[in-house]
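Asks: This is the structure alone, sequence omitted:
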């Protein structure tokens, strides 16, 4: 009884804070401000109400229904549908990290360039292929470290993650208060007019929805905490609503601060890559501390990126291979080295990430364009894994009588299915339209078609590889029997 009581000590505010740290970051503000300017403030409010809140509440019910399952969405799918669909969920969860792994070396190099040069000249280099080859070398170095079981960066990542959270809040406080505290000029005109915040719902706007979805995704990470909450039926939805309010306030005030620092109508072309550094550098000028804020952010972001790279090489692969069914995953991929690392899985990772790093440089020349393309590719590919969350919830809504849960989002099968379907279709819609290349990173017709081709072929190719593994696995099984 005492242990059970101890396990249910989390309150709604604990859940909200845990989820906020896991989901949110300053990059979400910078990237979406570049896409939409001040109109992103209305977009943040809409996506919180129409997408983020139901998304988190659905995750809460799935986590509460299957509290003993440590595999997250893969385990949910297996319980609700079977091992075949669960394998594809596991494969998708792993393979969408490939573009993420390809971009982290870029983020590390950019952080160090700002730390030592105090400007964004590195990003504006036209030596795209040379930079990408350097990124490949850096990635392979981190893969070698991970293959030897080196975990030092994991500890640094915890420190850097907390520091990034503090810096994100600090940016909002310093940015919003800068005109009043320092007398600095507001960069964007007409910020006092409502018309400056109303989006124009055209094709260009619709192509940026995927980046918003990418920003607020990842709530399934908090599912293990649902049943550790005191009175889940009441406390968990409170926590999720508090989370949505915290994210909305951070997004709105962060975007408002960006509008004060940068002219929303004439944004720098390298804002994706350099925006956060430029923002902290300008805040340092406003508050007369020079490059101090920027240097702190550069060190923190470098540490966070290195830790994220090391962890993301190994952790998603373990989720795919740790309990892999030999009917779907070839035994060769489960081979471990003396450090307990799935060495052949690492080889597969190195090949796929290497292709994503190097191939685009043949058609996308500048470093800034490569960074922008790869970031947008992540916004296309990463949300695909959320589709399985909504699929799981739709299946659960059809089987409510079979499964008990301490927390229920809705007791109506029909309502649950419709909400799950809405989030599923909205996510798919954002991913598909996100494939259209962004104007700021395309300079000619050939480049536009090259990027469009990559945006279509990459997610299809990565997902299709998952269809090949069961075929290979079955052939190995047949060969062993013979």
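Replies: Nice, I can see it. Since this is a predicted model, take the numbers as computed values, not measurements. Residues are numbered from 1 along each chain as shown.

Asks: going forward, measure contacts between C-alpha atoms and count neighbours the same way
Replies: OK.

Asks: Residue 263 and residue 187 touch, don't they?
Replies: Yes - under the criterion of CA atoms under 8 Å, residue 263 is in contact with residue 187, at a separation of 4.8 Å.

Asks: Run through who's touching stretch 378-393.
Replies: Judged by CA atoms under 8 Å, 6 or more residues apart in numbering, the contacts made with stretch 378-393 from elsewhere in the structure are 55, 58-59, 62, 73, 76-77, 80, 89, 92-93, 96-97, 99-100, 210-211, 213-214, 217-218, 220, 416-417, 420-421, 423-424, 427-428, 430-432, 434-435, 455, 459.

Asks: Give me the subset of those residues lying in helices.
Replies: In helices, judged by DSSP state H, the following of the contacts of stretch 378-393 are found: 55, 58-59, 62, 73, 76-77, 80, 89, 92-93, 97, 99-100, 210-211, 213-214, 416-417, 420-421, 423-424, 427-428, 430-432, 455, 459.

Asks: hang on, residue 68 is in a strand, isn't it?
Replies: No - the secondary structure assignment for residue 68 gives coil rather than a strand, going by DSSP: H, G, I helix; E, B strand; the rest coil.

Asks: For residue 94, see how far away it is.
Replies: The spacing between residue 68 and residue 94, counted by CA to CA, to the nearest Å, is 22 Å.

Asks: who has more neighbours, those two?
Replies: Each of residue 68 and residue 94 had its neighbours counted (other CA atoms under 10 Å), and the higher figure belongs to residue 94 (24 against 12).

Asks: quick one: that one from residue 312, how far?
Replies: From residue 94 across to residue 312, the span is 9 Å (CA to CA).

Asks: likewise residue 71?
Replies: Distance from residue 71 to residue 312, counting by CA to CA: 16 Å.

Asks: Comparing those two, which residue is more hemmed in?
Replies: residue 312 (18 against 15).

Asks: Quick check: which element contains that one?
Replies: Under the assignment given by DSSP states H and E, the secondary-structure element containing residue 312 is helix 292-321.

Asks: mind listing what's buried in the helix or strand just after that helix?
Replies: Along the chain past helix 292-321, the next helix or strand (assigned with DSSP H and E) turns out to be helix 343-358. Residues of helix 343-358 classed as buried under the neighbour-count rule (16 or more other CA atoms under 10 Å) are 343, 345, 346, 349, 350, 352, 353, 354, 356, 357, 358.

Asks: then this one, side by side with the first:
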């Protein structure tokens, strides 16, 4: 067990910040926000940080530090604060949503690789062994997932290394955009491409987001841009110096919020909303590449004239594709390791077969469980890739079912916080919320913001006449909760029989 401890410990404060930043911050949220709201996205990102991200991060930090000597992450937090059943239900719903995340991100990864190699998305033309593009990408995604599983199975240090690479790539993109935008601004004699005014920070230039309904839909998107911090908060026990964890967590929180605001502001230095984005072919899927390409084009034109503009734009797109691929590798490895280890290490061992929870002697990682996770993802990928139109329809249903289920556990975690604060038997070395009233107040704020997002997400398709999508989004959390309940009932039955 000495080896296990040595291999499982070792997260420096820098590594923890890198893991938090890589798993939470999404650069794509910057151009997406600008396309939807222009400068008006900035106050909404700040508002989302105030009502959700910052208080939720504080709760995660208090939990993580209080239970730093125990394994199990969010399950331990919830079960010790409320009860085992509550903790398991929240934990199981949180984990199942990540399976769908892995399927999505593993296939989208190759769009980024294509952008790096070819300067654009050419995946629809990729062919291997006479197969179509869907089958080719599906098989490549399986290879990627197996590779990620192999790296993650070797220990937390490998995970933190990829997280550092991912956060480094994010930082490089941020610096490139900020410096590039300022150079363009100077080259244009201080003239912003998108005019700054008080109204620009309130009203969206996008006609789809000027109504109350449209603005609220962006508020939902802004809140969702901050999800995922609990995946790394559960790794506090892996930190070399637990006293530095609060500073690392809050430092990352401030950096992420500031990054969204500063980067959106910088886009206005070189992007005119009407000229560059309000044109045919620009959409939420490709806007991030258009933004980077436009920056490259303007820098090229500034220093090399019209002939250099498309060349520099192409290289900027390739650079961004490589950086995005590194970001993806960093975040998927953290998520591949974190939720699974919390599920296996925290929940009652009697729920799972003995061989599944067995840990590697050197790394302390439940390797068998990790490969089972890999097999499940591979089956999904094979079915979607080779299943034809019926599989596509099935996958669309799964995606809808997962959309809401991904955020429900946030309510579980936040909802347990008042019970955590009330329990005087739990040692609390870090306290952000000094009184129970403040803890209760911010619990209500966080839970209401998430609930509002979910309700609006459910009502949005219904208002547009798509009742099926609304029903499927409700069915997801219900189904996952039912599956978790069956597992827990089986565990309770076994426990009673053992007691007899």
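Replies: Ah, there it is. Computed from a prediction, not measured in an experiment: that's the story for all the values here.

Asks: Can you give the structural similarity as a TM-score?
Replies: Once superposed, chain against chain, the TM-score is 0.76 (TM-score structural alignment, normalised by the length of structure 1); 452 aligned residues with a CA RMSD of 4.5 Å.

Asks: quick one, the helix holding residue 312 of structure 1 and helix 343-358 angle?
Replies: Between the direction of helix 292-321 of structure 1 and that of helix 343-358, the angle (axes from the mean of the first three to the mean of the last three CA atoms, to 10 degrees) works out to 130 degrees.

Asks: Could you name the helices and strands sitting against helix 292-321 of structure 1?
Replies: Secondary-structure packing of helix 292-321 of structure 1 (3 or more CA pairs under 8 Å, 6 or more residues apart in numbering; DSSP states H and E): helix 83-95, helix 97-117, helix 128-147, helix 152-182, helix 271-286, helix 343-358.

Asks: Now those in TSV, please, with extra columns for distance to residue 250 of structure 1.
Replies: Output for these, formatted as TSV (distance: least, CA to CA, whole Å):
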stretch	distance to residue 250 of structure 1
helix 83-95	27
helix 97-117	23
helix 128-147	32
helix 152-182	7
helix 271-286	15
helix 343-358	32
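
Asks: between these, which one is nearest to residue 243 of structure 1?
Replies: Distance to residue 243 of structure 1, taken as CA to CA, is lowest for helix 152-182 among those, at 14.3 Å.

Asks: ok, average deviation of the following helix or strand past the closest one from structure 2?
Replies: Reading on from helix 152-182 of structure 1 to the C-terminus, the next helix or strand found by DSSP H and E is helix 203-206. Its aligned residues in structure 2 lie a mean 2.4 Å from helix 203-206 of structure 1 after superposition (mean CA distance after the TM-score superposition for structure 1).

Asks: Where does helix 203-206 of structure 1 end up in structure 2?
Replies: Mapped onto structure 2 using TM-score structural alignment, helix 203-206 of structure 1 covers residues 213-216.

Asks: Check which residues of the matching stretch are buried.
Replies: For stretch 213-216 of structure 2, by 16+ other CA under 10 Å, it's 214, 215, 216.

Asks: Then stretch 20-30 of structure 1?
Replies: Quick answer for stretch 20-30 of structure 1 (16+ other CA under 10 Å): 20, 21, 22, 23, 24, 25, 26, 28, 29, 30.

Asks: If we only consider those, which is nearest to residue 394 of structure 1?
Replies: For residue 394 of structure 1, the closest of the buried residues of stretch 20-30 of structure 1 turns out to be residue 23, at 23.1 Å, with distances computed as CA to CA.

Asks: how about that closest one, what does it touch?
Replies: With CA under 8 Å, 6+ apart, residue 23 of structure 1 has these contacts: 215, 216, 217, 218, 219.

Asks: if you set the cut-off to 10 Å instead, what comes out?
Replies: Each residue near residue 23 of structure 1 by CA atoms under 10 Å, 6 or more residues apart in numbering is listed here: 17, 214, 215, 216, 217, 218, 219, 220, 221, 222, 243, 247.

Asks: So what does the fifth one match up with in structure 2?
Replies: Using TM-score structural alignment as the criterion, the counterpart of residue 217 of structure 1 in structure 2 is residue 227.

Asks: I'd say that match and residue 52 touch.
Replies: Yes - with contact taken as CA atoms under 10 Å, residue 227 of structure 2 and residue 52 are classed as touching, separated by 9.3 Å.

Asks: Looking at these two, which one has more neighbours?
Replies: Residue environment comparison for residue 227 of structure 2 versus residue 52 gives the larger neighbour count to residue 52, 25 against 19, counting by other CA under 10 Å.

Asks: Quick check: closest non-adjacent residue to that one.
Replies: Among residues not flanking residue 52 of structure 2 along the chain, residue 446 sits closest, at 5.0 Å (CA to CA, 6 or more residues apart in numbering).

Asks: Fine, thanks again, bye for now.
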